[in-house]
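*Asks:* I'll drop the sequence and a predicted model, then ask my questions.
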Amino acid sequence: MADDLSAVFAQPFAEQLAYFSQKLALPSEHWDDLIAAGHDRGFIVAGAMKENLVADLKAAIQTAIDEGKTIQWFRDEFENIVQKRGWTGWLGEDSTGGTAWRTRIIYTTNLRTSYSAGRYAQMTDPEVLASRPYWRYVHRSREHPRLSHKAWHNTVLPAQDPWFNTHFTPNGFGCKCLIEAINEREMKRMGKAQPDTAPDDGTYQHVVKRTGEVVTLPVGIQYGWDYAPGQSVAEDIRRMAR
């Protein structure tokens, strides 16, 4: 995979595997038929309405996570699945660039969220919290960075700070940011005598085009991403990973 998380994605860990494996494959018409923490329990691909089609796509992503498969491998599998199940009319089908975009979104979104959910389960383990009680926001995008995410780089807060309920990464499609658990010594090496104050960037209103619903979100957080992946299932994931 051609980004700076390729090495990470190639090294799956127990909590990441457990998080994705417990998801149910669900037919859906729209990408936001599941929203926020709903993704902790369900796997969807917008427009994939047949159960066997969604199951095959989930299985392909599961293999990509389990075995550290590349995006090109997933693209080949995607093409095979689409042909096998006779799926037509999906967004991106009409061009090579569209297909590349669609497969990248499916692949990277699921690998990044499963990675973050697995790390959330690890970092909220009571023993880990006792030894590494602070979380650091790490901005990683090199090209076309989101300025709000860049401004949050190196923000250190107590792990229990409510800010992470909406700002735990990723914070939007394509977001490469991470959250890192650190101890007091590491915080002080950053030149911080104590944790920071949680950023307050205000809110904005997003209008859901197909429904007209108005949703209030923190500035810098894309619609549908104002949650902490894995938070709602963290205990289950730790138990499954043992």
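*Replies:* The structure has been received and is ready for your questions. Numbers count the residues shown, from 1 in each chain.
*Asks:* From here on, just use CA atoms for contacts and neighbour counts.
*Replies:* Fine.
*Asks:* helices or strands next to the longest helix belonging to the chain in the packing?
*Replies:* Criterion DSSP state H: the longest helix present in the chain is helix 96-123. Here helix 96-123 is seen to pack against helix 14-21, helix 51-67, helix 71-85, strand 178-182, helix 234-241 when contacts are counted using 3 or more C-alpha pairs under 8 Å, 6 or more residues apart in numbering; DSSP states H and E.
*Asks:* Which among the ones you listed is found nearest to Gly224?
*Replies:* For Gly224, the closest of the helices and strands packed on helix 96-123 is strand 178-182, at 17.6 Å, according to C-alpha to C-alpha.
*Asks:* Quick one: residues in contact with the next helix or strand after the closest one.
*Replies:* Per DSSP states H and E, the first helix or strand lying C-terminal to strand 178-182 is helix 184-189. Under the criterion C-alpha atoms under 8 Å, 6 or more residues apart in numbering, residues 132-134, 156, 193-195 lie in contact with helix 184-189.
*Asks:* Find the pair from those residues with maximum spatial separation.
*Replies:* Taking C-alpha to C-alpha, the two most distant members of the contacts of helix 184-189 are Arg132 and Ala193; they sit 15.5 Å apart.
*Asks:* Mind checking which of those two has more residues around it?
*Replies:* The residue with more neighbours, out of Arg132 and Ala193, is Arg132; 20 against 11, by other C-alpha atoms under 10 Å.
*Asks:* show me what contacts the more buried one?
*Replies:* Going by C-alpha under 8 Å, 6+ apart, Arg132 touches 181-184.
*Asks:* let's bring in a second one:
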Amino acid sequence: MIPDKALEYIKKKKLKPAFSYKDVWNEEHITSFTAAKVMQLDILKDMKDAVEKAIENGETLEQFKKNLLPTLYAKGWTGRQLIEDPITKEIKEVYIDTPHRLKTIYETNLRSAYMKGRFDRAYSSETHPYLMYRVGPSKVHRKEHLEWDGLILDKNDPFWLSHNPPNGWGCKCYTVAISKARKEKYEKEGIPTAYGDGQTKKIKAKTKRPEIEYTNYINKRNGNISKVPKGIDPAFNFNQGNYNRDLVLFNDFIKKSKEKFPDRYEKIAETILRNEIKKEQFESFIKGAFDYDKEKNTGIQPHNITAIGFIDSFIKDYLKRKNIDIKESITIGLEARLLNSIKAERHAKKNEALKPEDGEHIINCILYGDAYFQTDNKYIIYLYEIEKNKYLQISIDTLNTSASRGTSLKTPLTRNIQFINENQKKNKYNANNKKWIKIR
């Protein structure tokens, strides 16, 4: 099953020529196939075809090179090549067909695809709720990766957002989905392992999420600033399988916080929404949504969803009194399509559409804005003043919940998001308009 999922993942990727690996950054790799310094589409396609064939046929690195090199040679891609950097305009000397470059292309693409397949399979399993981190067959392991070896955490744990393998160039680490019974067995008896000497040993199972130390990394090619965990190479600090599951992780966090801290979970959730990690993820989502290009297959796909907040207990209780019981579905999701769709284009013509820099107002609107109940279609409207004569309006459908793609979670979704002015606010939300009832 995993090779099938890995092959499907690679096949769906679109070609994206790039001079540097830093030109295709983090989540862009989900939809883009690239190889540094390969600027010609036909050569890049030959490489992608070779990777697909390697996955489909289970080819070794030597078989991969044997199949690809004659094609490259036939097109003159051998030895020294002079390629212009489109950003700096410098001419760089490149050797496309070196063993090291071909090994990097082969291993990075195959390992990423296989780990994506592993994660998807694990996430769809109801009998294996845990993921276990294991180091691979490398002769020398990174210190941090050895420390994570034997780590067993819930598959919804935020750790996997940034630590799902591969976690760097040449990293051979992997995860294994395990059952609750297997987890308990490993906790009691230890985990069998061998570090290349052929001798089976046992290591202690670790079940507490490690403290994560972050450093800021500036990608000078595109200006992006990323928080990179210690022990992970820049450009590997995201989970290709887990990217669209921010909504699920946030919802799971709220659920667990509510169980353990019923009086404080809303403040805890607010803190999560305001922290730097969520802020970086959210900014990346907003930018990707606005950058979406169907033809080039760039940016965030329209169906991708992120968490923008939650329906607080006061509003939830109000809805229940109106015979609308949303139960535990309180996480509010925003689909990328609302920022780049035809509806968004209509708002743009009226100067009512959001711009990428307006993303910071969305979470504030849900957390701190006024809330109105729309009586005829059961919508909740959040209204937040941005500046004089400018309000952000977000409409949430409390009844027609939709499942986040690739998950079973159903959550209230944003149905409309736009700016309105003071006159529109007065006309729509005045006390005489019985369609709208202010509830917060």
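*Replies:* Ah, there it is. Since the structure is predicted, the reported quantities are computational estimates derived from the model, not experimental observations.
*Asks:* Quick check on the contacts of helix 184-189 of the first structure: which are buried?
*Replies:* Among the contacts of helix 184-189 of the first structure, those buried by neighbour count (16 or more other C-alpha atoms under 10 Å) are 132-134, 156, 195.
*Asks:* hang on, the earlier thing: ok, and the most crowded of the contacts of Arg132 of the first structure?
*Replies:* Neighbour counts for the contacts of Arg132 of the first structure peak at Ala181, which has 23 neighbours (criterion: other C-alpha under 10 Å).
*Asks:* what do we get in the second structure for that residue?
*Replies:* Under the alignment defined by TM-score structural alignment, Ala181 of the first structure is paired with Ala177 of the second structure.
*Asks:* just Trp225 of the first structure next, same as before
*Replies:* Under the alignment defined by TM-score structural alignment, Trp225 of the first structure corresponds to Phe236 in the second structure.
*Asks:* which residues touch Asn219 of the second structure?
*Replies:* Neighbours of Asn219 of the second structure in contact, by C-alpha under 8 Å, 6+ apart: 22, 225-226.
*Asks:* Please point out which of those the first structure shares.
*Replies:* Among the contacts of Asn219 of the second structure, the contacts conserved in the first structure (both residues aligned by TM-score structural alignment, their matches' C-alpha atoms under 8 Å) are 225-226.
*Asks:* got the contacts of Asn219 of the second structure as TSV, with secondary structure, neighbour count and distance to Gly170 of the second structure columns?
*Replies:* Output for the contacts of Asn219 of the second structure, formatted as TSV (DSSP: H, G, I helix; E, B strand; the rest coil; neighbours: other C-alpha atoms under 10 Å; distance: C-alpha to C-alpha, whole Å):
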residue	secondary structure	neighbour count	distance to Gly170 of the second structure
Lys22	helix	16	17
Ile225	strand	12	23
Ser226	strand	20	21
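*Asks:* corresponding residue for Glu387 of the second structure in the first structure?
*Replies:* Checking with TM-score structural alignment, Glu387 of the second structure has no match.
*Asks:* measure Glu387 of the second structure to Ile420 of the second structure for me?
*Replies:* Applying C-alpha to C-alpha, to the nearest Å, the value for Glu387 of the second structure to Ile420 of the second structure is 11 Å.
*Asks:* Neighbour count for those two, which is higher?
*Replies:* Using other C-alpha under 10 Å, the more surrounded residue of Glu387 of the second structure and Ile420 is Ile420, with 20 against 9.
*Asks:* quick one: contacts for that one?
*Replies:* 352, 390-393.
*Asks:* between those residues, which is nearest Glu345 of the second structure?
*Replies:* Relative to Glu345 of the second structure, and with distances defined as C-alpha to C-alpha, the nearest of the contacts of Ile420 of the second structure is Glu352, at 9.4 Å.
*Asks:* Give me the contacts around the longest strand along the second structure.
*Replies:* Ranked by residue count under DSSP state E, the longest strand found in the second structure is strand 390-403. In this structure, residues lying in contact with strand 390-403 of the second structure by C-alpha under 8 Å, 6+ apart are 324, 326, 332, 361-362, 365, 378-386, 409-422.
*Asks:* Same question for stretch 55-73 of the first structure.
*Replies:* Around stretch 55-73 of the first structure, the neighbours that count as contacts under C-alpha under 8 Å, 6+ apart are 1, 9-12, 17, 20-21, 25-26, 43, 74, 77-78, 81, 103-104, 107, 110-111.
*Asks:* Could you pick out the buried ones from the residues you listed?
*Replies:* When the contacts of stretch 55-73 of the first structure are checked for burial by 16+ other C-alpha under 10 Å, the buried set is 1, 9-10, 12, 17, 20-21, 25-26, 43, 74, 77-78, 81, 103-104, 107, 110-111.
*Asks:* Setting aside sequence neighbours, what's the nearest residue to the equivalent of Ala6 of the second structure over in the first structure?
*Replies:* Under the alignment (TM-score structural alignment), Ala6 of the second structure maps onto Gln16 of the first structure. Of all residues not flanking Gln16 of the first structure in the chain, Gly118 sits nearest, at 4.1 Å (C-alpha to C-alpha, 6 or more residues apart in numbering).
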